[in-house]
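In: Below are the sequence and a predicted model for it; my questions follow.
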Amino acid sequence: MRTRRVGASGLQVSQLGLGTLTWGRDTPVAEAKALVRRFHEAGGTLVDTAPAYGNGVAEKIIGQLIHTDLQRSDLVIATKGGFGVKDGRRVVDTSRSALLDDLAASLRRLHTDHVDLWQVHAWGEAPIEETLEALDHAVRAGMARYVGVSNYVGWQTARAATWQEAVPGRTPLVSSQVEYSLLARRSEIEVIPALRSLGMGLFPWSPLGRGVLTGKYRGGVTPRGSRGAADHFSWFVEPYLEDKSRAITDAVAKAAEGLDLLPHQVALLWVRDAPGVTAPLLGPRTVEQLDELLGLDDVSLPAQITAALDDVSGGPNVGRTSTP
């Protein structure tokens, strides 16, 4: 698998990342380990996780793997802090103490002394300078090599990155993680232009439109065992089952048929090669699903297909024609 540089930093990652959102709940431990092994065999390095994924189970699985099947240096481990679930409620706490406590706990579960990329999981109520000072501390202490943010909108991204640039010695933000797919192109308006201006990389999550772009929900049927059929995930999928999304999904399926590809391969290629993207984060639950997304290094969408998908999903991507 080819690698890409994360923004203007020196960090190199595989051009696809492996996400771990469902590990410990919908993805059993044995299957999760098999996913990492297969991803590594294919040349993948970037594994993205968080304390909230499986209530820490995802990090524990990675920690076990790097002491049994893999070497620590085989993976670029990205995790997050500042978000969790307590007593059934989602809690965002980006204070210095909460963030550093999260990181210390992550390192214990990962059985490592550092993560390659540490990200603030969401914008919180703590002063941004306090949040960012926690990132500085983590890098100075050797607990994290690089830092970034996740789920920040454009102005939040610009404010945080500019604060770090304002004084020599602060740690620059190298990346942002946001939702981006043919069904979710809002980040093209402000987030992606901001990242480009700031020299930051982009890790799109849900590049397959929360699974909808695979075509499994076409015809108005929700397959048994899918995320849309799960009580804890149906809310996540339902927003992309309306008429506009169906038209986009149909267009992806038609393109796939003409190119002799699978619909989810077309959807992934569109995101992978979109302007500003560093590495889409994949969320397969089985090795079979992962295999269908690997081996596409030498495959790209024809310009005419890309333009047609742009048009049906919201219009031209101005980043394709803008001056570098």
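Out: Sure, I can see it.
In: CA only for contacts and neighbour counts going forward, please
Out: OK.
In: tell me the contacts of the closest residue to residue 83 other than its chain neighbours?
Out: Closest residue to residue 83 apart from its sequence neighbours, by Cα to Cα, 6 or more residues apart in numbering: residue 92 at 4.5 Å. For residue 92, the contacting residues are 82, 83, 84, 122, 123, 124, by Cα atoms under 8 Å, 6 or more residues apart in numbering.
In: and the gap between the residue nearest to the fifth one when sequence neighbours are not counted and residue 47?
Out: For residue 123, the nearest residue in space outside its immediate sequence neighbours is residue 152; the separation is 6.2 Å by Cα to Cα, 6+ apart. Distance check for residue 152 against residue 47: by Cα to Cα, to the nearest Å, it reads 20 Å.
In: okay, now residue 30: neighbour count?
Out: 11 (other Cα atoms under 10 Å).
In: swap in residue 190?
Out: 14.
In: what's near enough to touch it?
Out: By Cα under 8 Å, 6+ apart, the contact set of residue 190 is 153, 154, 155.
In: Likewise for residue 313?
Out: By Cα under 8 Å, 6+ apart, the contact set of residue 313 is 182, 183, 248.
In: other SSEs contacting the helix or strand where the last one lies?
Out: When secondary structure is defined using DSSP states H and E, the element that contains residue 248 is helix 243-259. Under the contact criterion of 3 or more Cα pairs under 8 Å, 6 or more residues apart in numbering; DSSP states H and E, the helices and strands touching helix 243-259 comprise helix 263-272, helix 303-313.
In: alright, now check it against this:
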Amino acid sequence: MQQRHLGHTGLKVSRLGLGTMTWGRDTDEHEARDQLVAFLEAGGRLVDTAAPYSDGDSERLLGSLIGEVAARDDLVLATKAGIGRRGSERVTDTSRGALLRSLDASLRRLGVEQVDLWQVHVWSDATPLDETLSALDLAVTSGRAAYVGVSNYTGWQTAQAATWQQAVPGRVRLASTQVEYSLLNRAIEHEVLPACQALGLGVLPWSPLGRGVLTGKYRTGTPSDSRGASRGFAGFVERYLDDRSAGIVGAVARAAEGLGWTPLEVALVWVRDRPGVTAPIVGARTAAQLRAALATEGKTLPPEIVAALDDVSGEET
């Protein structure tokens, strides 16, 4: 698999990342092992998780596979902090103390001394930005993280954070941001992508398949084994089960038919090769689903297909 530099850093990552949000919940240890094996065999390196995924079980499961399935040096480990739970309530806390405690807990669950990329999961108005960013500096200077980034920041938030880190002596430069980006959601093109290109941040799109909708699986209803049918993800998927999305999915399906590809391949290659994108993060429930995504390596969309998809998906509201 082709490797790309993460922003203006020396860190190289595979141009597809493996997402593990469902690990430890919908994806058991056997499927997780099969996914990681398939990913590594395809030349993948970037594996992304987060402290709150499956209440920490995603990190625990990934940690149990390091050494068994993959050597530590074969992986680029990325995790996130800033979101947690207090009982049944979701809690956002990007204070320095909370972030560093979360990082230490992530390292224990992963069974490593350092992660390659540590990201603030979400922006919070409750904590001064300078304090949040100081946690990233401490993570690097203490050796707990090699590189740092942010996630789910708007354009102005991204620019403010990156500029602060570059302008103040002794600060650690942001390597990347992780944001939603697909044919069904191109909002980051207005401000986030230009900010990242101007300030040298890599972009790691999450949900590059439009929360699964761009695969075409929802065209005739909601499959019983899909995320759209699950209690935890039904609302997550529902946003893209509207008429506008249906038109885009139809265009993707027509393009796939003409190329002899699958709709998944069309949608994923479109995101992967967008200007400024480093590596889409692909989350799969099963190893078979992941292998379908890995089949995109070596594929390139013809310019006329890219232009048609740009046109049909361009009216972002």
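Out: That came through fine. Predicted model only: the values in this text are computed from it and were never measured.
In: circling back to that earlier point, superpose on structure 2 and give me the mean offset of the helix holding residue 248 of structure 1.
Out: For helix 243-259 of structure 1, the mean deviation from structure 2 after alignment is 0.2 Å (mean Cα distance after the TM-score superposition for structure 1).
In: ok, the contacts of residue 313 of structure 1 vs residue 293 of structure 1, which is closest?
Out: Nearest to residue 293 of structure 1 among the contacts of residue 313 of structure 1, counting by Cα to Cα, is residue 182 at 16.5 Å.
In: what about that closest one, how many neighbours?
Out: Each residue near residue 182 of structure 1 was counted by other Cα under 10 Å, and the total is 23.
In: any idea how far residue 55 of structure 2 is from the alignment partner in structure 2 of it?
Out: Under the alignment (TM-score structural alignment), residue 182 of structure 1 maps onto residue 183 of structure 2. Distance of residue 183 of structure 2 to residue 55 of structure 2, given as Cα to Cα: 30 Å.
In: what's the answer for residue 212 of structure 2, then?
Out: Distance from residue 212 of structure 2 to residue 55 of structure 2, by Cα to Cα: 23 Å.
In: What's the end-to-end length of stretch 162-179 of structure 1?
Out: First-to-last distance for stretch 162-179 of structure 1 - Cα to Cα - comes to 22 Å.
In: in it, what's buried?
Out: 163, 164, 170, 171, 172, 173, 174, 175, 176, 177, 178, 179 (16 or more other Cα atoms under 10 Å).
In: which one among those gets closest to residue 315 of structure 1?
Out: Each of the buried residues of stretch 162-179 of structure 1 was scored against residue 315 of structure 1 by Cα to Cα, and residue 179 proved nearest at 17.9 Å.
In: what's the closest non-adjacent residue to the closest one?
Out: That would be residue 205: by Cα to Cα, 6+ apart, it lies 4.7 Å from residue 179 of structure 1.
In: Run a quick check on the one you found versus residue 183, I expect a contact.
Out: No - the pair residue 205 of structure 1 / residue 183 is not scored as a contact, 11.9 Å apart, by Cα atoms under 8 Å.
In: of residue 152 and residue 47 of structure 1, who's got more company?
Out: A side-by-side neighbour count of residue 152 of structure 1 and residue 47, using other Cα under 10 Å, places residue 47 first with 23 against 20.
In: Correct me if wrong: that one contacts residue 75.
Out: Yes - the criterion here is Cα under 8 Å, and residue 47 of structure 1 meets it with residue 75 at 6.8 Å.
In: Since that was my last question, I'll sign off now.
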